[in-house]
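> Predicted coordinates and the sequence they were generated for:
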Amino acid sequence: MSIPRLPIAYHVFKRPLAYHRTLQLQDKIVELRLNAKKEDPTSELARRDVVLLLEHRPTFTTGRRDSLPTSLARIDLEKDRLAHAGADWAVTRRGGQVTYHGPGQVVGYLFFDLSGLNLSTRCYVDRVQKTLSSFVDSSLDLSATPNGNKGNKVYAPHPDGHVGIFPTYQTKISSIGIQIRRYLTSHGFALNITPTPLPWFNLITACGLPSISAVSLSSFPPPPALPSAQTEPYSTLPSPSERTFDAVTRRLIPLLGEKFGGGEVVELMGVGEGGKEELGGGEVGRLVRELEDESAREEKDAGGSLWREEPRGDKRLGEGVVEEGRIS
């Protein structure tokens, strides 16, 4: 007998988080769900998929493709160079190469059970990509762009086969990197919203693509307005002033619910334990609250922001490790 799936539980973090702490959080959530699936597959923890939406403090991350022995010396030098810019550095087990995460970008960590979704790894990546492309397509007007696409549609994937969301042949707005353990996913996607991340991206060859530059939703005009009857709640960002983290997450949540949860989503803190916010979300909710409380204490102790709005300017930032004529 098949076990019915539950609505996706989502949570939006209130402030930018340290990347290394979210790595620990992801590992703990996956471990909790793996144990729950083994001990009681009918439990809520085993059955409830989770979406966490957040911003990071400025961080450069690298994935499995940059952990090969031939890459380690180059990556060590890059770490020192980029740390001088004012960003953290993290080595992850997701797929992909060096990229950037920071304020002005929405990061989505997706904890899905692919066996419940009946998806292979390739089909899962394809669905994430199509979900993001439909959101970006409806959020931008590419018709006036010199290198715009036929039909005013983004490339997803890129014509050369690169995974991600590309408004034009030479620009990228969203990256995807995943990890899967025994059918349970972690990591997910990053979508640039404001211009804030772009100077940081200029310090690297993001995802190993030297001919492609980073852009954000704010780099393009919004699409022409449509009658409300022709739109979905998530489908448009009517004006540049609404291209904010809060506005984008509000529109992404129902879209993710539609594409991965049968249309249903619930706030994480409202599930389990009688719906009491201080107790809700079960073990996952407890971990999320601990991280939010820790981040708030760090910010209070620091007397304000814990990160730089822009990278530190210095000639050293132009002295990266050059490989095949580019900083990698």
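Yep, that arrived.
> alpha carbons only for contacts and neighbour counts from here, please
Fine.
> can you pull out the helices in the stretch 51-200 of the chain?
Counting by DSSP state H, counting those that start in this stretch, the stretch 51-200 of the chain has helices at residues 69-84, 114-117, 121-139, 198-201.
> Could you dump those into a markdown table with distance to residue 248 and mean neighbour count added?
Formatted as a markdown table, the helices of the stretch 51-200 of the chain follow (distance: least, CA to CA, whole Å; neighbours: other CA atoms under 10 Å):
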| stretch | distance to residue 248 | mean neighbour count |
| --- | --- | --- |
| helix 69-84 | 28 | 15 |
| helix 114-117 | 25 | 14 |
| helix 121-139 | 10 | 18 |
| helix 198-201 | 18 | 19 |
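> got another, please set it beside the one above:
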Amino acid sequence: MINLRLLTRALAQPLAQQLSYSTTTTAAAAAVAGASCQGTLVKPINDKPIGYLTLPGLVKYDAALELQSYLVSRRHKITQNTLETSEPADMICFLEHPPTFTAGRRIRGKTEQEEEERLKKLGADYYETMRGGQITFHGPGQLIAYPILDVRDYQLNVRCYVSRLEKTIIDCCAKYDIQANTTENTGVWVGQDKKIAALGVHLQRYVSSHGLALNCNVDLNWFDQIVPCGLSDKGVTSITKETGKQTSPQDVIPHLVKSFESLFYKPLVHVELTKVVPTELLNKLLN
């Protein structure tokens, strides 16, 4: 789902300003952008690997936000040559959250206090975020991927970056013989009515944060407590539900890594958390 007025205004501005907007994407948004990314095969300008971090356990959402903020700042410093490191500049964080409802920029500040309290009483956290979109759920059994990338290195604009993420999820689902697709609504779907993955991104001075949430073996009953992404007539599904086989995020990570390599045309290398994340922040992530 996207605010077309906001996107239209963004597209009229210089690219550096445009990229400061949070956005998700739809077919209508692609029309506004004036170009489709369906056949995008643009390669990155270098072959430097992307690092990926795998966080154990369930990571609190606010700690994950702090991690993303740190990695975005780190990426900017590397670009500005104010930080030297032997580790990859671009990173993807793979993790799971405890039960958490998040509201995107489209409804920030619009959720009634009573509704927020109702969701918290279910045993979930609630956060308003800078990503695009409306309300969604994150929880155990859902694989989260937060790419921290400088999109200029991949020769991608905002629309094509989101399209590349969609294709990455579709490629990963295909490894489980799930025929996933995009529709006029945001996210990745099985058929027209069952969402298997949600997307919401934010770009700050060309560097991405937030990302995707792929349902592996998450308890889908949590989604009954909200109208996911504002789509009251649509449902949700998971890899486990589609295949009939219990499939955890840990099972899916190697496949999603391969899909990122295929669709972003770069090797991914595993990076130890201690080599990138400061001790104080690491303690927050692991507690």
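Here it is on my side, so go on. Just so it is clear, the structure is predicted and the values come from calculations on it, not from any experiment.
> Once they're superposed, tell me the TM-score.
Once the chains are laid over each other, their TM-score by TM-score structural alignment, normalised by the length of structure 2 reads 0.78; 244 aligned residues with a CA RMSD of 2.3 Å.
> coming back round to it: right, and the helices of the stretch 51-200 of structure 1 - which one's nearest residue 2 of structure 1?
Nearest to residue 2 of structure 1 among the helices of the stretch 51-200 of structure 1 is helix 114-117; the distance by CA to CA comes to 9.4 Å.
> okay, that closest one sits on what stretch of structure 2?
The aligned range for helix 114-117 of structure 1 in structure 2 is 151-154, by TM-score structural alignment.
> Quick check: the spatially closest residue to residue 228 of structure 2 that is not a sequence neighbour vs residue 204 of structure 2, distance?
Take residue 228 of structure 2 and drop its neighbours on the chain: the residue closest to it by CA to CA, 6 or more residues apart in numbering is residue 136, 5.1 Å away. Per CA to CA, to the nearest Å, residue 136 of structure 2 is found 22 Å from residue 204 of structure 2.
> Which one's more surrounded, the two?
Of the pair residue 136 of structure 2 and residue 204, residue 136 is the one with more neighbours under other CA atoms under 10 Å, namely 21 against 18.
> I'd guessed the more buried one sits against residue 99; true?
No: the pair residue 136 of structure 2 / residue 99 is not scored as a contact, 10.8 Å apart, by CA atoms under 8 Å.
> how about residue 257 of structure 2, what's its match in structure 1?
Matched across to structure 1, residue 257 of structure 2 falls on residue 253, judged by TM-score structural alignment.
> The residue nearest to residue 228 of structure 2: what's it in contact with?
101, 102, 103, 223, 226, 227, 228, 229 (CA atoms under 8 Å, 6 or more residues apart in numbering).
> mind checking what it lines up with in structure 1?
Structural alignment (TM-score structural alignment) places residue 136 of structure 2 against residue 99 in structure 1.
> who wins for proximity to residue 94 of structure 1 among the helices of the stretch 51-200 of structure 1?
Evaluated with CA to CA, the helices of the stretch 51-200 of structure 1 place helix 121-139 nearest to residue 94 of structure 1, the distance being 12.5 Å.
> Just give me the mean distance for the closest one relative to structure 2.
With mean CA distance after the TM-score superposition for structure 1, helix 121-139 of structure 1 departs from structure 2 by a mean of 1.0 Å once superposed.
> Distance from that helix to the middle of the chain?
Offset of helix 121-139 of structure 1 from its chain centre (CA atoms, centre = their mean, to the nearest Å): 12 Å.
> now swap in stretch 116-129 of structure 1 and tell me
With CA atoms, centre = their mean as the basis, stretch 116-129 of structure 1 stands 16 Å off its chain's centre.
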